[in-house]
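> sequence-free structure coming up:
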C-alpha cells in the first residue's frame, strides 16, 4: 500500500516563523491520519501529540500555536472522533483537549467543536445505542465539553443548542462518572452564559430530576448542586418542577445529600432573582433541616436561615421600620432551651404561614411514615417563629394535632406534643381553651386530651391561673371524665391533671375537689395497676401543693361533697356504673374520713344491697364493706359513730342477704354476707351487749347457712356460731340454745374436714354454755343424744377428727359422767379400735377420783 502523499501546507501571510515551522511539522504527520490501518493512524496521532507538546513548552509563543492547530489539525481530529478504533478516538479527544488548553483563542474552535461533541454524546433516539460506546471515552468527551465551557465563556452562547443537546443525553448516561461530570458541566454552562442560559435551562431539568435518585450518592449530590446552579442562572419557574424531588432527598440516608439540598435551597433563598415568589415553597424545605439527625446539616440550615432573615430584613427595612425601632421583647416564659429567631426570620415565616400551613397539616396525616415525621418536626419550628401570630391559624393547627396524636409513630406524636406546648406558650388561654374544650365536648378522645395536657404544660402559670377552675370543672364533667374506659384515654386524662398541678401548684387549691373527682375516676375505671398507681401519686402531689400531710387529708376536706354527688344516683347503679366504682375507691382510700360521712355511706349500702338489686353489684359492695370493717377504727368508726348504724347493717343489710335463694350467684352473695358478718363480729368495735343483740337477730339465719352448698359459707358460719356462743351463749334461753347443737352435729358429717373440725370446736363451746347454765338437768336428754352421736365420730377414719371429738367428749363428760360411761361402754366393742374409748373412760375415772 502506497504511503499517503504529504500534505502541502502554505503558511498564512500573517504567520510567524514559529507558526510556519509548526505548520510544516504538522503537514509531515497529517498524512498518517489517513492510513488504512488503525496502528498507522495511532502512530500518527502519537507523533502529533509529541509535536504539540513540544510546541507548547515554556517559552514558546502561544500565538504561534493557534493557527496551525485550528487550521490543520482540528478538522481531522474531529473526524477521528468517529474512528472505528477506540484507541484512535481516545487519542483524538486527548489532542483536542491539549489544543483547547493551549490555544490563545479557544472560542474560535467552538463552532466546529461543540457540534462534533454533541454528535458523539447525544443519542438521536432513546431506543438506539449511544454514538460513543466506550464509557471512558464518553467521560473524556464530557470533560472536553466542560473545558470548552470554562475556556469559551460567554462565546458558548451561540452554541447553547449543541451543548444542551449533549448534556441532556450525558446526564442520563449509564456510567455514573459521566453523569457526575455532566452535572458539573451543566453548572459550568449556566455560569458561562448567564444572559442566554435561561432560554435553555428548562430542558436540562428533566434529565437532572431523572438522575437525582441515582444509586450513587455522589451522583445525587452532583445533581442537586447542578440543579441549584441551573435554576440560579436559568428560569426560576423550574423551581416548581424540582421541589418535590428535593423534598424527597431530605429523606436520603446519606447526610451529604441532605446537606446539598439544604445548601442549594438556602442559596436560592439568598440569591435567586425572583426568590420572593418562592419563599413559601422553599422555606419549609430549609426549615425541615433544623431537625436533621446530623449536627452538620442542622448547623448549615441554621446559618443560612439567619443570613436569609437578615438579608430580607435589610431589603425591607422601610416596611419594618416601626418593628425595628421599637423591637418587642421576647414573649414571657419564652422556652429557655430555644434561641429566638431574628425579626426577619420571624416575619418571613409569619407572612408565609397561611400558604405553608395547609400543606404541612396535610403531610402530617400522609400515608408515608417519613413524610408524617418530617412534617410533624417542621410544625414546632414554624410555631416558634410565628409566636402569637399562630392565633389566627389555631383552629386548623389544633384539628391537625388532634388527628396526628393518634399516630402509631412516636416521632410524630412527640413533635405534635412539642407544637402543642408552644401553643400554650404563645396563645392566650381564653382562645385555646375555647377551641380545645369545644373539641372535647363534641368528641372526647385520647388525642384531644393529649393536646390539652401539652398546651397546659407549655402555658405560663400566671396566665393559666384564672382558668384552673374552668379546666378542672370541664375535666370532671361526665362526658370527659367518664368518656372511655380505654387505658390510653385514661392515661391522657391523667396527663391533663398532672400538667395542671405541675404548672399551677398551690393555685390548684381552688379546684382540688374537681381534680380529685377526675383522679378517683381514673383509679376506679382503669384496669392497669400502673395507671392507678400514677393517679395515686398525682393525688399525693395535689396534697403536697395544698400543704397537707397526705392524700387522706384531702378526703377529710372533700369526702362529704364527693359522696353526696356520687350517691345521688345510687338507685341506677349496676356493677359497671362508674359512680359505684368511685364510691368503692373512696371507701377504701379515704381512711378515717369515711367515719365523717356515714350518713351517706350506710343508707347507700342499704339501698344497693337489697335482694332485688344487681347481684354482682352486691358482691362487690360486700367485699368493700368487709374491707372497711377489718379496720373499723381507721374507717367507719373513726368518729365513734358506727354504733348508730349497727342496726341498719344487721337488719337491713346482712339479714336479707343471709336468706337462702337458689342459684350460684345467690350462694356467692350468702358467702359474702357471712364473711362480712364474721369480720364485724370478730372486730373490736362491738360490745358484748351488741354482739348479743346481733346474735338474737341473726342466729337463725346463720344456722340456716350451715347447710349452704358453699364450703366457705359453712366454715365461716361455724366460726360465727362459735363467736355467738362464747360471747352470749350463757345468757341464751334454753330452747334457743337447744336449737343449735343439731345443726352442728350435721356438720360432723360434712365433706370438708375443716368444717368438721370447726363444728367440733363449736360443740365444745356449746357444752361449756350448758355447763354454765342454771338448769342443766333440762338438757340431759339432749346431751345424752349428743354423747351417742359423738361416740360414733370417735371411730372416724380421720385421726384429727377423732382427736377433736375426744376433746369435746372430755369437756362434756363433766355434765353427766354416768350417762357418758354407759354410752361409751355400750359402743366400745363396735369400734374398730377401742383406744379412744379407753382414753375417754380413763379420763372420766381420773376425774371422778380427783373429785
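Received it, and whenever you're ready, just let me know what you need. This structure is a prediction, so every number in the text was calculated from the model and none was measured.
> C-alpha only now, for contacts and for neighbours.
Fine.
> Check which residues of stretch 724-742 are buried.
The neighbour-count check on stretch 724-742 (16 or more other CA atoms under 10 Å) flags 724-730, 732, 734, 737-738, 740-741 as buried.
> can you check stretch 604-618 too?
In stretch 604-618, counting by 16+ other CA under 10 Å, buried: 604, 605, 608, 609, 610, 611, 615, 617, 618.
> Touching, the fourth one and residue 618? I think so.
What that stands for is residue 609. Yes: judged on CA atoms under 8 Å, residue 609 makes contact with residue 618 at a distance of 5.3 Å.
> In addition, the following structure is provided for comparison:
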C-alpha cells in the first residue's frame, strides 16, 4: 500500500520519545471516556483538555502530536459527539477543534470527522429536527466543520457529500447564528475545492434561497455573500434560480442587504466564468442600485459598473476598434446633470437591450407597487446608456410609458416622465411625434399627454422648431383639445403647451393662435381655480414670447380668429357644448378685445339667446352677458362701436327673453335678462335717443315683470323703470306715462322693503317727469290719486318706508301743493301718529311761502 507523502516524513528520535510519552499520558485518561458515569466521562474529558493544553505549553511539535491524536483521541472523541450528556458533547467538540489545530496532518482526520459531523447535523428527514438538539452545540459543530474546511483545503474533495449534507441542514437551522456560520462555511468550502465543488454546488442553492428572507438582516447578508461564492466556484446554471430572490432583496429595508446584492452581482459580472451568458439578467440588477436611496449603495454600484464596462471593453477591444479609434462625441444637448457612461458600459446595455427591455416594460405595469417603482427607476438608466439606439425599441417604450404614466404611484410617474424626456433628447422628433401623436389620436388620455409633454421638454429647441405647428395643430384638434373635462386631463394638456413654450420660446409665435386656443379651452372647461391660474400664467408667458405687452394684448391679436373658429354653428350649441364654455371664457377674460370682435360676438349671442334655444344655455349666457355689461367701456364698448349693435341687442336678444313664459327656468331667464338690461341702462354708454328707443320696446315688458315671484326681478324692474324715467320720461307719450304709476303703486305693498323703496324712488322719478311735462293739468287727477295712496304709506310701520315716502311727497308736492294739503289734512287724524303729516304740511307751507 502506498504511503502518503506527509506520512513518509522521518521522525527524529527525540520526537518519537515525546510522542510515546504523550501517548502514555493520554492513554491513562482514555479509560475514563468509556465509563458509564456522565460525571466520570466529563472529568476524563476535562483532564484530557488540561493534558493537551499542558502539551501545547511545553512546546510539543505537531508531528509529535499527530500520532496520539489520530490513533488514540480522534476515534473516541468522535464517538462522544453522540454522548447523552450535553456537557460531554460540548467538551468533545472543543477537544476535536484543539486536535485539528495542533495536528501536523489535520486532513488525515477528514475521512472520519466529516461523516461524524454530518451524522450530528443532517436531518434524517426534512421535517424532523437535527440529531443534535442543542443550538449552541450545533453552532460549535458548524464552527468545527468550518475549521476542518479551512485546514483540509483540497483534501476535502472526496468528502464533499458529507460536508454538503451537513450544510444543507445547518443552513435551515432555527438558530440564526448557525445559519450565518453555515453560510460562511459554504463559501469557504467552495473556495477550498474549486475543481470539484461544481458537482455539489446546486444542492446548496435550495437551502440558501430558503434562508435568504430570514428575519435577521445579518443572516440575509451572509446568505447573499455565500450564494455569490457558491455560484462563483460552482455551477453558473444556478444563477437563474437565484436571480428572482436577489431581485426581491433589492427591496430590502436594510441598506447592508441591498449593498450585498449589489456587490455580489457586480462580482459575477466581473468574474463569473459564464458571465457573458447572463449579462442580460445581471445588468438590470446592478443598474437598479443606481437609484438606491442610500448613497453608499449607489456609489458601489457605479464603481462596479465602471469596472465591468472597462473589463468588457478590454476583452472585446478588436470588435470595438473603430469606436475606440473614432470615439463619437456625446449627443447634442446631453442632459447637463448626467455624466456619460463609458463606451463599454454603453455597448453592454445596447447589445442586451432587446433582451432586457421587454422584462422591464412588463414589470413597470406589475401589480406590486415596489416592483413598478424599481422597474420605472431602471428604465431611464437604460435609456441613458442606449442613447439613440432607443429608436429601435421606441414603440414598446412609448407604449409602456403611456400605461405607466397613469399609475397612482407618484414615484412611477416621476421616473417615467424622466424616461420620456430622454426619448426626446436622443430620438428625432420626426420619429417620436409620429408614434406619440398616433397614440393620442387613437385614444386621448392624460398619460398620453404627459408623455408628449415630457418628450417635448427633453427635445432640443433647434430639433423641435420645424414641428411646432404640427404639435400645436394636433393639440387644437377637437378629439384632443376637447377630449375630456377631467381636471387631470386638462392639467396634462396644459403641460404640453407649457413644455412647448418653455423649450421653443419665441419660435412659438408661429403657432400662437393654436396654443392660445388650448389655453382658453383649459380655462373654460376646468372647474379647478388653481388650474385656471396656471393656464393664465402660461398665457402671460405666451404673450411674452410673442412680444406683446400682456395677455389682454394677446387676446386682441387673436380674438377674431378664435371666435371665427368656434362660432361656426352656435345655433347647434347646448349647455354642455365646449364651444359655449370657450365663448363665455373669451367674453369674460378678453377684456377690451371683446369690443373689437362685436361682428362675431353679437350674432353669436343672438343665435344662442333665441326662445327656441336650450333654456339652461340661455341662462348661463345671460349671466355672462350681464357681467360684461357692468363695465362696457372695458369690454363690449371698448372701441365705442356698441351702439351700432344696440337695436339687435334690444329687439333680438333682450326683448324675447323678457317675454313671460311659464316655469321656474323661464322666470330665472327673465331675472337674468333684467340684470342685463339694468347693467346696460346704468352704464352711461347710451344716448338719450338710444334709451328712448329701448324703452319704447322694453317698457311694457318691464312693467309686466313687476308682478314676478322673484324679489330680485321686481327690484331690478323698479330700477330699470327709474332709469328710463330719469332719461326720457318727459318725452314719453302721456297715455303711456299714465300707465306706469299704478304698477309702481302696487309695489309699495311688496313683501320686500327693498322693492318698496325702489318703487317709491321710481314714483319720484315719475312725478318729476310730470313736473317737466307740458300740460300738467292733464295729470292732476292721477297725481291726486297718487298723493292719496302715498299718504296711506306715510303711516307705514316701517320707519324707513315712512322716511322714503315723505321725501317723495315733499318733492312731488311741488306739482299741486293745495291738492296735497287738502289730502293730507283729510287723513291726518286717521294716522297713528300725526308727526309725518305735520312735517309734510310744514314743508309744503314753507315751500309756498318761499315762492
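In hand now; what should we look at? As the structure is a computational prediction, the values presented were derived from the model and not from experiment.
> just to revisit the earlier point, go through the buried residues of stretch 604-618 of the first structure and say which is closest to residue 270 of the first structure.
Nearest to residue 270 of the first structure among these: residue 617, at 72.3 Å, using CA to CA.
> secondary structure element for the closest one?
Following DSSP states H and E, one finds residue 617 of the first structure within helix 615-630.
> now do residue 849 of the first structure
helix 835-850.
> Now that helix on the second structure. Mean distance?
With mean CA distance after the TM-score superposition for the first structure, helix 835-850 of the first structure departs from the second structure by a mean of 2.4 Å once superposed.
> buried ones in that helix?
For helix 835-850 of the first structure, the neighbour count (16+ other CA under 10 Å) marks 836, 837, 840, 841, 844 as buried.
> May I see the residues you listed organised as TSV, with distance to residue 139 of the first structure added?
Shown next, in TSV, are the buried residues of helix 835-850 of the first structure (distance: CA to CA, whole Å):
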residue	distance to residue 139 of the first structure
836	115
837	119
840	119
841	123
844	124
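> Return the distance of the nearest residue to residue 626 of the second structure once chain neighbours are set aside relative to residue 631 of the second structure.
Closest residue in space to residue 626 of the second structure, ignoring its immediate chain neighbours: residue 676 at 4.2 Å, by CA to CA, 6 or more residues apart in numbering. With distances taken as CA to CA, to the nearest Å, residue 676 of the second structure is found 11 Å from residue 631 of the second structure.
> When these two are compared, which one has more neighbours?
Set residue 676 of the second structure next to residue 631 and count neighbours by other CA atoms under 10 Å: residue 676 wins out with 23 against 17.
> hang on, the earlier thing: who are the packing partners of the helix holding residue 849 of the first structure?
Helices and strands touching helix 835-850 of the first structure, by 3 or more CA pairs under 8 Å, 6 or more residues apart in numbering; DSSP states H and E, are helix 799-812, helix 817-827.
> Residue range in the second structure corresponding to it, please.
Following TM-score structural alignment, the aligned partner range for helix 835-850 of the first structure in the second structure is 835-850.
> neighbouring contacts of the matching stretch?
794-795, 802, 806, 809-810, 813-814, 817, 821, 824-825, 828 (CA atoms under 8 Å, 6 or more residues apart in numbering).
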